[in-house]
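>>> no sequence on this one, just coordinates:
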């Protein structure tokens, strides 16, 4: 059973994610966050001590899922399967955590001033590992000779856009908001572009089982 403390923290974190995503860190007010969460303003300080700490916890709430999305790269698997699972995880994050995703994107665009050294190191280490896996596949002849860094950047951009530009995407598609079918179509489209564009043989299985953590 969820305690009152856990419930209040969850309400405040969700409200803070939305406020920081809409207004940015500087312009967001703890009074507005408290009002959106439906709790007294002192509760924000009781649970998080300061607006800075609250912002950092919002970042932490998205960093863990981002690292978990790379789990397919951390175990043996075929390139097509690994990239498919990764793309689906990234789309799921944009769908389920859109506000926190926007906060993270804004943080990165501003030079990551609030990201801790540990968080930056974790994200970079995982990205470097993913890129090394792709480079290994290229060396094994399992996919086209493309720049693995830019492939990763392209996947990030393609999946993150469903959080950052959800309003625009919904407007262009003529919907009030995106539904299950839209996110599934997005995932399938990105997967097809990556798999076909990288000339990956989806039936390949032997050599690709050598993916291991560097």
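Yep, that arrived. The structure displayed is predicted, hence computed values, not measured ones.

>>> going forward, measure contacts between C-alpha atoms and count neighbours the same way
Noted.

>>> List the contacts of residue 12.
33, 34, 37, 39, 44 (CA atoms under 8 Å, 6 or more residues apart in numbering).

>>> what about the third one, distance to residue 14?
What it means is residue 37. Between residue 37 and residue 14 the distance, using CA to CA, to the nearest Å, works out to 8 Å.

>>> For the most centrally placed residue in the chain, identify the helix or strand it belongs to.
In the chain, the C-alpha nearest the mean C-alpha coordinate belongs to residue 66, at 4.5 Å (CA atoms, centre = their mean). Secondary structure from DSSP states H and E places residue 66 in helix 51-69.

>>> alright, now check it against this:
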């Protein structure tokens, strides 16, 4: 019993340390980019010895890839709404809601992704060519199915996905600009709710969703 408790406690400490490291890394990579970030900066922000980072993540690239994979995994989970929906109104609506909420709750992760892609993805090109490509093809096929059922206007599914990504992630990647235009204040709960509703309304109406 005592041995099991020690093992459980050790696992919890490990998870706590990894969570601290990943949160700090996400913030540092978002602000400094891959080239400007250092393991020491991340360790300082996490409040841990630098040796701890290397214990969990042997290299800066390994840590960076984990940060990128984490944000993409969160985006993948947001897309579960596609598979469970009866049609585009429910599926696209829930997806937009989820993506907007991620931009609100985890803006740094989106900024890391944007910074990497804008620099031609030197670290995660393989990820784009495999995981992202496979996911996008699957979602495009589902959207095409809705079109063929007459549930929405015929459009290029890839263009639709690009539009949703650009709009929802704008609220994370350009959060400072949004705050400046909002009187140098973060959006309130009511403003976020209104933004989500308007984004959904504009996109769904533009698609002629039934």
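Alright, I've got the coordinates. Just so it is clear, the structure is predicted and the values come from calculations on it, not from any experiment.

>>> Check which helix or strand the corresponding residue of the second structure for residue 117 of the first structure maps to.
Across the two structures, residue 117 of the first structure finds its equivalent in residue 126 of the second structure, going by TM-score structural alignment. With elements delineated by DSSP H and E, residue 126 of the second structure resides in helix 125-127, which encompasses its position.

>>> the helices in the first structure, which residues?
In the first structure, helices defined by DSSP state H lie at 4-27, 30-37, 41-48, 51-69, 79-96, 98-109, 117-139, 148-164, 166-172, 180-197, listed in chain order.

>>> From the contact counts, what lies against the third one?
In this structure, helix 41-48 of the first structure makes packing contacts with helix 30-37, judged by 3 or more CA pairs under 8 Å, 6 or more residues apart in numbering; DSSP states H and E.

>>> Tell me how many other residues crowd the equivalent of residue 168 of the second structure over in the first structure.
With the correspondence set by TM-score structural alignment, residue 168 of the second structure lines up against residue 159 in the first structure. Burial of residue 159 of the first structure, expressed as a neighbour count using other CA atoms under 10 Å, amounts to 23.

>>> Surely residue 159 of the first structure is in contact with residue 91?
Yes. With contact defined as CA atoms under 8 Å, residue 159 of the first structure and residue 91 form a contacting pair (5.3 Å).

>>> hang on, the earlier thing: out of the contacts of residue 12 of the first structure, which comes closest to residue 127 of the first structure?
Lowest distance from residue 127 of the first structure to these (CA to CA) belongs to residue 33, with 32.8 Å.

>>> burial of residue 129 of the first structure, as a residue count?
Neighbouring residues of residue 129 of the first structure were enumerated by other CA under 10 Å; the total is 18.

>>> counterpart of it in the second structure?
Taking TM-score structural alignment as the alignment basis, one finds that residue 129 of the first structure is matched in the second structure by residue 138.

>>> Then residue 66 of the first structure?
When the second structure is aligned by TM-score structural alignment, the residue opposite residue 66 of the first structure is residue 75.

>>> Which residue is the nearest non-sequential neighbour of that match?
Ranked by CA to CA, 6 or more residues apart in numbering and with sequence neighbours excluded, the top spatial neighbour of residue 75 of the second structure is residue 99, at 7.0 Å.

>>> Contacts only, for the one you found.
75, 78, 165, 168, 169.
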